[in-house]
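Participant: 3D, please:
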Amino acid sequence: MTTDIDAQGNPPPYDSTKSPSDLNNHKTGLATGAAEPRYLYYRVFAPDGAIPVKTVFDPANPYVGRITARSVPPPHNVKSLQRCLLNAERFSDPDHLRTDLYQAAGSNYPAGSGESVAIVNPTYGATPETPFALVHKERLMQAETEEVQAIDVSSRCENHPNYVYYRLYTPIGEDTSKESFEPTEPSVGRIEWSFVSPPRSSSSLTHRIAEVEGNPRYRFAEVYQDISAQQELQRLAFKPGNDLGSLESPLVLVQSERRRGLLNRPAKVTRLVYNIEIAPGGCFRGGEVVYTDGVEGWYHKYNCTLRKNDPQHRSAYIDIDYLELLDE
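Facilitator: Predicted structure coming up:
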């Protein structure tokens, strides 16, 4: 009997003559050793959006990968599938602290580690159009970034992408978008909906826009529903087909104002810092978020709610050498 798996266990190359349903309408081979395997499809995301995968099967889309279903060891749950995807992508996350697995890219919450995953007759991940989503909670490490950047994405071509449209502003006026497509509207850009990291919220949206615009200040921009809105959107549950981010009414992103005394710039503590003014514990932990005006050489920690410009705050200070500004 012939097989379509090579000696190294790699899936066969993409065959454009087979539809997604053809690729999965086979015996599983989990017990019988059948020649034609079933596949599980997935995407990978960083906080700033989708990243190309290492198990590309269709040269036209390096952002969707697949593994054979029978490569997932029992018990078939989120944890075992996540381990297999991490291994396929060569990411290190033994305790599953760096990544989450979403049953679908449009899911609002990650799946629980013990949650069952259907492998024999999958509901999710069965086709390239319904992939799982492996999502990194923080930025990739340098070595991982270098590996991702080495993947060729020049052949990517999507015939009918879904777009989110947006308009950019600085605190003093319109900005020019690098993704502008209309000469008379240079501040209006667009991104593909499928590239926004789950859960698709205002935060993941602004992070993706900041990435394509090459401007980190937009990661923490204020988001408004349209140009006439008076209040910032506090929560954006973005789904394709709704009125948010349409061509006729783009979302509006406004860079936060920067000036002395306005403590609204987020920064991450890079190492353990002791400070006797802080209670309880007397320390800032590595990875903790603090806020600053970015002007003084000292930094302010908000109360436990970590809300921007919260008047009910307490002051404590950290030297600049112990911080990484997240908006530059």
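Participant: make it CA atoms for all contacts and neighbour counts henceforth
Facilitator: Noted.
Participant: I'd assumed Ser204 was in contact with Asp48.
Facilitator: Yes: using C-alpha atoms under 8 Å, Asp48 is in contact with Ser204, at 6.9 Å.
Participant: I have a second one here; can you model it like the first so I can compare?
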Amino acid sequence: MALRRFGTIFSKSSTKSSDEERSRLGRLPTYRTSLTRAPTYTTHAAGPSRSTDPEIDANLSAITEMSSVDMTSAAETSSIAGTITEATVRSGPRCVYYRLYTKDGAIESYNAIYSNDRSLGRIDAKDVAPPYTVILLKNFLCRIEGFKTSDNSNLYLSVPSYTPMEDDTRLSLVATSGPGLYEHEPVVLVVDSINEREAVKSSREKLRTKTNVGEVRYVHYRLYTREGALETNSPNLTSSNDHFLGRIFPGSVSPPHTAASLKAYLCKIEGFPSTENATLYLALSSQTPMEDSTHLSLLGQSGPGFSEHEPMALVVPSRRRSVSGPKRPLKKYKPEHDPHYVYYRLYTKDGAAKSRTSFNKGDSSLGRVDTLFVAPPHTLSSLKCHIATVEGISTLDMQLYEGASNDEPMIDDQRISLLATGYPGNNEERPMAVVYAVNKDPWKLYTLQHPTFTKKIQVTRSHQPSRKGWLDVKADEVLLTDGVETYTSWSPGDIYARYGYTAVNSAGKVGFVYGGKPSTYCKSYETSYR
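Facilitator: Next comes the predicted model:
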């Protein structure tokens, strides 16, 4: 009997009658787990279709119908490519789970259901006005979250989706299956900005609150400037004292998950006002940064930054931050990994010099740096810049040799595999040689502490703000800067941005000066100082 029924189901005549009957009864499409076929939703960008053959889809739907009649269990089983997953079908009122974001990352929902995952909210599907379309669901979510309905907000079918759904797409919200059915597969609302959010009474008291969301996957990363590693604002201090290794919950990154959205979120939590000139590397060993449009798999069981031993790397142009990290008890850094060092001997033109990183009292010219503190890409230039920073010397008249017996210095753009085993200086018995020139030029002395300040600017208009963090400057005064335009505010309550540069004056004082729009106080003095 069972074989006869399956044979009938796969016949064309039965398929046609099943489709007609289902159309007459107005049955809605069945959503199951993330591994189960779902109807194709039209998005802003063309992509691979979820359905390939209408007859096959009809047969699969018929099998699902028969299974729902013959099986009374609350668990349904789906199998694709040999993988079997059991998912519990929700009983009782149909809910829609969603996550809330701006373009900079996750924000707290007024309908949060977890105290430690507040961007995840849920609503009763019956509260959405029919007909159930993307635009109506989007407008309802915006309203209950305190946002004005806007063409700039987007609704995604799920967190991993790369393109938003079209506004006129029909949704199945009141059936026992549909988008946002499971809390681990929520729909996603991305709003334009949080600045104009209105206070709305939360409906959280109507919902059951949980405090445990189970095991979560993190994205690990290390933070750098060109000079070397920076402490992160988001360390994992529960199991590590490494303040240079950060981690984030990937659900906090705004969809679509690309290198650009991840970079924007990391810059935000690390206190950098802009992603301009910031670069993101897939791994510490990567030689080229990722393109902003690169798609990233952040929510799977594997992906970039999945392991703290293989973190991603964010390289920012300056140490200047707009947000400081939380105050933490100071601990002496002790690497929990097996450290790999670059050993080198420090020389001037007159002979051996004392190294600031010396670890042997009987051999003061022998120094070393941890390879994890050298910024990607790992080239001789990045290694030279890091050594110059820790030694307080300038890269202007500095040369690196593979060994003291070598006659020719190494080339700046030469690649060095610092995470491998055979890089130059990997053994203290065969250290590299660093030769630098002692120079008493005051400008060059300032670059010892600020190796990236290589450009001169000239003040065109006197300005004495006498404020913390600002430089008092006079007309025609020459300053050194890194050439990266930044901005700050005049006071904590000031809503207007002041554009300019972080610079050092002839007295060695560092601070902010006007240099860009809307008012120009400085001009380029020369292309490059060094």
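Participant: would you pull the TM-score for this pair?
Facilitator: Once superposed, the chains reach a TM-score of 0.67 (TM-score structural alignment, normalised by the length of structure 1), with 257 aligned residues with a C-alpha RMSD of 3.7 Å.
Participant: just to revisit the earlier point, between Asp48 and Ser204 of structure 1, which contacts overlap?
Facilitator: Here Asp48 of structure 1 and Ser204 have Val196, Ser197 as joint contacts, going by C-alpha atoms under 8 Å, 6 or more residues apart in numbering.
Participant: dump the residue contacts of the spatially most central residue of structure 1.
Facilitator: By C-alpha atoms, centre = their mean, structure 1 has its centre lying nearest to Ser197, at 3.0 Å. By C-alpha under 8 Å, 6+ apart, the contact list for Ser197 of structure 1 reads Phe45, Ala46, Pro47, Asp48, Gly49, Ala50, Ala105, Val135, Ser204, Leu205, Arg208.
Participant: quick one: map the fourth one onto structure 2.
Facilitator: The pairwise alignment with structure 2 assigns Asp48 of structure 1 to Glu227, based on TM-score structural alignment.
Participant: for the residue lying closest to its match once chain neighbours are set aside, helix, strand, or coil?
Facilitator: Spatial nearest neighbour of Glu227 of structure 2, chain neighbours left out: His386 (4.8 Å); criterion: C-alpha to C-alpha, 6 or more residues apart in numbering. Of the three states, His386 of structure 2 takes helix according to DSSP: H, G, I helix; E, B strand; the rest coil.
Participant: any chance of CSV for the contacts of Ser197 of structure 1, columns secondary structure and neighbour count?
Facilitator: Converted to CSV, the contacts of Ser197 of structure 1 look like this (DSSP: H, G, I helix; E, B strand; the rest coil; neighbours: other C-alpha atoms under 10 Å):
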residue, secondary structure, neighbour count
Phe45, strand, 24
Ala46, strand, 22
Pro47, coil, 22
Asp48, coil, 23
Gly49, strand, 24
Ala50, strand, 21
Ala105, coil, 26
Val135, strand, 24
Ser204, helix, 22
Leu205, helix, 27
Arg208, helix, 26
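Participant: what is the nearest of those residues to Glu232 of structure 1?
Facilitator: Lowest distance from Glu232 of structure 1 to these (C-alpha to C-alpha) belongs to Leu205, with 14.4 Å.
Participant: that closest one maps to what in structure 2?
Facilitator: Under the alignment (TM-score structural alignment), Leu205 of structure 1 maps onto Leu383.
Participant: and the helices in structure 2?
Facilitator: For structure 2, the helices identified by DSSP state H occupy 2-9, 12-25, 54-70, 134-144, 259-269, 380-391, 442-449, in order along the chain.
Participant: hmm, back to that, from the contacts of Ser197 of structure 1, which single one is nearest Ile151 of structure 1?
Facilitator: Ala50 (13.0 Å).
Participant: residues touching the closest one, list them.
Facilitator: Arg43, Val44, Tyr63, Ser194, Phe195, Val196, Ser197.
Participant: so which of the residues you listed sit within strands?
Facilitator: Secondary structure from DSSP state E places Arg43, Val44 of the contacts of Ala50 of structure 1 in strands.
Participant: which among the contacts of Ala50 of structure 1 gets closest to Thr130 of structure 1?
Facilitator: Among the contacts of Ala50 of structure 1, and counting by C-alpha to C-alpha, the member closest to Thr130 of structure 1 is Arg43, at 9.6 Å.
Participant: roughly how far apart are the closest one and Gly241 of structure 1?
Facilitator: 21 Å (C-alpha to C-alpha, to the nearest Å).
Participant: more neighbours, these two?
Facilitator: More crowded of Arg43 of structure 1 and Gly241, by other C-alpha atoms under 10 Å: Arg43, with 28 against 10.
Participant: list the contacts for that one?
Facilitator: Contacts of Arg43 of structure 1 by C-alpha under 8 Å, 6+ apart are Ala50, Ile51, Val53, Tyr63, Val64, Gly65, Pro131, Phe132, Ala133, Leu134.
Participant: what separation do you get for it and Gly65 of structure 1?
Facilitator: From Arg43 of structure 1 to Gly65 of structure 1 the distance is 6 Å (C-alpha to C-alpha).
Participant: which residues do those two both contact?
Facilitator: Val53.
Participant: what segments of the stretch 1-150 of structure 1 are strands?
Facilitator: For the stretch 1-150 of structure 1, applying DSSP state E, counting those that start in this stretch gives strands covering 39-46, 49-51, 65-68, 99-102, 132-136.
Participant: kindly reformat those strands as TSV and extend each row with distance to Glu248 of structure 1.
Facilitator: Output for these, formatted as TSV (distance: least, C-alpha to C-alpha, whole Å):
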stretch	distance to Glu248 of structure 1
strand 39-46	28
strand 49-51	24
strand 65-68	34
strand 99-102	31
strand 132-136	30
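Participant: which one of those lies closest to Ser177 of structure 1?
Facilitator: strand 49-51 (17.8 Å).
Participant: what about the closest one, how far off from structure 2?
Facilitator: Using mean C-alpha distance after the TM-score superposition for structure 1, strand 49-51 of structure 1 ends up 0.7 Å from its aligned counterpart in structure 2, as a mean over the superposed pairs.
Participant: nice, that's everything, thank you.
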